[in-house]
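# Pasting a predicted model and its sequence here:
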Amino acid sequence: MKIALTGGTGLVGRFLAEAARAAGHQVTLLSRSPPPDGLRYDLAGEVPDLAGHDALIHAAFQHEPGRYRGGEGTDPVGFLAANRDGSLRLFAAARAAGLARALFLSTRAVYGDHPAGTVLAEGLDLRPDTLYGQMKADVEQGLAALSSPNFSTASLRATGVYGPGPGHKWTGLFADFRAGRPIAPRVATEVHGDDLAAAALLLLEAPAETLAPQAFNVSDLTLDLHDLLAEVARLTGCAAPLPPRADAARVSAMDCTRLRALGWQPGGWPRLRASLPAMLD
């Protein structure tokens, strides 16, 4: 399969690029600074010619550095113009170019202000309470409207994505812990980048009727920083105090039954433990 991929050089998108190539697919990276075999693309600009590709995975996201929620900074208009309008323009161009399938990297933030402890299933009403979540919900709905018998679509509502790589999401956390700085209690849902990539590849190859079009939750662990940093302490010998446990009842778990029914099996704690040494180098 020949896959066009946006965001493939980012902290999350690189997992998608590596997994697709490892599975034998040909990947064309769309970015502002593409490799020689890629295509120049900016969310705020024109869409390059995608003819000849079979599928599109859209993982690019323009935001203030280090921020997702609140990623609009002081420019909400520009944020929406790039991320909402640019994404819908990209999907429309993919359909016009004859691609058979398109996937969108969405987020659990589309569920928004459901009460803490609510089990988040894909059939719940979307109640985004941030501009980031609203933008993702708008793109999901716009992509679904483009779906047709010849252009199947799906959105992956991913939770926080972790995994090895330069500047990974816990770089600052691990540095603070090892330096003995206090860590605030927190518990959250997480998924390894390799498991997210496995979900995307599964949806690229699944029968079109299973997409339908619809969204798929992508989440694995409900992870307390106390437990994560206990593993860091075990691996490094760090004697810094662990943060207290957070209230797990305040976390809304994501129901991934729909994705698991297609054969998706995330790596859980074994994958997290196996990844930590590389994340601590």
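Nice, thanks for sending it over.

# Please make it C-alpha for all contacts and neighbour counts, starting now.
Fine.

# Please identify the buried residues of the helix ranked longest in the chain?
Here the longest helix in the chain is taken by residue count, with DSSP state H as the criterion, and it is helix 131-146. Neighbour-count burial for helix 131-146, with 16 or more other CA atoms under 10 Å as criterion, is recorded at 131-137, 139-140, 142-144, 146.

# and Leu235, how many neighbours?
By other CA atoms under 10 Å, 13 other residues sit near Leu235.

# nearest residue to it other than its sequence neighbours?
Pro277 (7.5 Å; CA to CA, 6 or more residues apart in numbering).

# that older thread, now distance to Phe174 too, for the buried residues of helix 131-146, in CSV please.
Supplementary listing: those in CSV, determined by distance: CA to CA, whole Å:
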residue, distance to Phe174
Leu131, 29
Tyr132, 27
Gly133, 28
Gln134, 31
Met135, 31
Lys136, 30
Ala137, 32
Val139, 34
Glu140, 34
Gly142, 39
Leu143, 38
Ala144, 39
Leu146, 43
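
# Nearest to Phe91 among those residues?
Each of the buried residues of helix 131-146 was scored against Phe91 by CA to CA, and Leu143 proved nearest at 6.7 Å.

# Below is structure B, check it against A:
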Amino acid sequence: MTTVPSLALNNGVTMPQLGFGVFQADPSETARAVETALATGYRHIDTAAAYFNEREVGEGIRRSGLDRDQVFVETKVWATDYGHHRTRHAFDKAAAKLGVETIDLLILHQPVPLRFDRTIEAYKGLEDLLEAGEVRAIGVSNFMPEHLERLIASTDVVPAVNQIEVHPYFRQTAAQQANAEHGVVSQAWSPIGGITFYPGWGGDDRRSTLQDPVIGEISKAHGRTPAQVMLRWHLQQGRSAIPKSTDPGRIAENFDVFGFELTAADLARIDALDTGVRSGPDPETLDPDRSPLVIPEA
């Protein structure tokens, strides 16, 4: 079975570079999808409290028969659970739903710049969990360079990971550079541009990266699918990527990205597709006080 290469985080913990995501996976399908992904060879599962499927992720991991230390488990604290002590309880909820004692990577889901004092306190809660050994690494998600700078200036532990929207149509060059300058791994959500064609995300005029002619030409030249080419682009540029699917065929396809190499010219052509336009939610605008999402107890 193929072994996924690992990335060394800034605290010495290693993380499989290619992970399996479950964003928008229906809870009724999640356990089966996770079990299938682990049977395929994935060893890194990414979920979040706000996905409402942590319990099913845990069930899929148990069904796999793998030992706990063989699966890298990542989840996220939602903004309504921000605060020093509230974040501790958020860990308790997540760990109970996942059925684990230790979470490998626990991250804050949003920067919430309108309430950044709470974000700072939440991150300090993560630092406590890290010191206690209840999480192995901590990080953030959707943090832009200014958010990252403010966080680092007010806390003790530099985030290990920043999970951000990255795909060929939105490279987030400035965010990736800021991450690199601080030794933070950039982790791509929507790595094959799924945000550009998911129903319910924006208008009908969005172009799917899967239909892009440049990516199509590159995929044809390598005898690979567009999704495989995009994932290979992430891996060769040093990012972590967490593709999502509940279809067994697609799960296998997205994992089969280690038997070919894109050329420097291929990478440059994909880089040039960047539109600079965000397809997902703008992290500047989230205000949990105005649209509260309550994370249920375990």
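All right, it came through fine. Everything numeric in this text was worked out from a predicted model, so none of it was measured.

# tm score of chain vs chain?
Superposed pair, TM-score by TM-score structural alignment, normalised by the length of the first structure: 0.33. Supporting alignment: 144 aligned residues with a CA RMSD of 5.7 Å.

# For the first structure, just list every one of the helices.
For the first structure, helices defined by DSSP H occupy the ranges 13-22, 76-80, 86-96, 131-146, 171-178, 193-205, 225-236, 257-260, 268-280.

# Now tabulate those helices in a markdown table and tack on distance to Ala154 of the first structure.
Conversion of those to a markdown table gives the following (distance: least, CA to CA, whole Å):
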| stretch | distance to Ala154 of the first structure |
| --- | --- |
| helix 13-22 | 16 |
| helix 76-80 | 21 |
| helix 86-96 | 11 |
| helix 131-146 | 7 |
| helix 171-178 | 31 |
| helix 193-205 | 8 |
| helix 225-236 | 32 |
| helix 257-260 | 11 |
| helix 268-280 | 24 |
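
# Nearest approach to Leu103 of the first structure belongs to which of those helices?
Proximity to Leu103 of the first structure, assessed across those by CA to CA, is greatest for helix 193-205 (7.5 Å).

# Now do that closest one: which elements does it pack against?
helix 13-22, strand 101-107, strand 152-158, strand 160-162 (3 or more CA pairs under 8 Å, 6 or more residues apart in numbering; DSSP states H and E).

# List the buried residues in the last one.
The reference is to strand 160-162 of the first structure. In terms of neighbour count (16+ other CA under 10 Å), strand 160-162 of the first structure has its buried residues at 160-162.

# one step back: of all the helices of the first structure, which lies closest to Leu56 of the first structure?
Nearest of the helices of the first structure to Leu56 of the first structure, taken as CA to CA: helix 86-96 at 7.2 Å.

# for that closest one, packing partners?
If contacts are counted by 3+ CA pairs under 8 Å, 6+ apart, helix 86-96 of the first structure sits against helix 131-146.

# Glu56 of the second structure is in what secondary structure piece?
Remark: Glu56 of the second structure resides in helix 54-64, with elements defined by DSSP states H and E.

# Tell me which helix or strand comes right after that helix.
For helix 54-64 of the second structure, the succeeding helix or strand toward the C-terminus, using DSSP H and E, is strand 72-77.

# Was I right to think Pro226 of the second structure contacts Val214?
No - between Pro226 of the second structure and Val214 there is no contact, the gap being 9.5 Å when judged by CA atoms under 8 Å.

# The two: who's more crowded?
Under the neighbour definition other CA under 10 Å, Pro226 of the second structure and Val214 were set side by side, and Pro226 has more, 22 against 16.

# Break down the second structure into its helices, ranges please.
Counting by DSSP H, residue ranges of the helices within the second structure are 27-40, 54-64, 84-98, 116-131, 145-154, 173-181, 213-222, 226-236, 248-255, 264-271.

# Relative to Ala188 of the second structure, which of those is closest?
Checking those against Ala188 of the second structure by CA to CA gives helix 226-236 as the closest, at 7.9 Å.

# Who are the packing partners of the closest one?
Counting contacts by 3+ CA pairs under 8 Å, 6+ apart, the secondary-structure elements packed against helix 226-236 of the second structure are helix 213-222, strand 240-241, helix 248-255.

# Out of these, which is the most enclosed?
Most buried of these by mean neighbour count (mean count of other CA atoms under 10 Å) is strand 240-241; its value is a mean of 27.

# packing partners for that one?
The helices and strands touching strand 240-241 of the second structure, judged by 3+ CA pairs under 8 Å, 6+ apart, are strand 185-189, helix 226-236.
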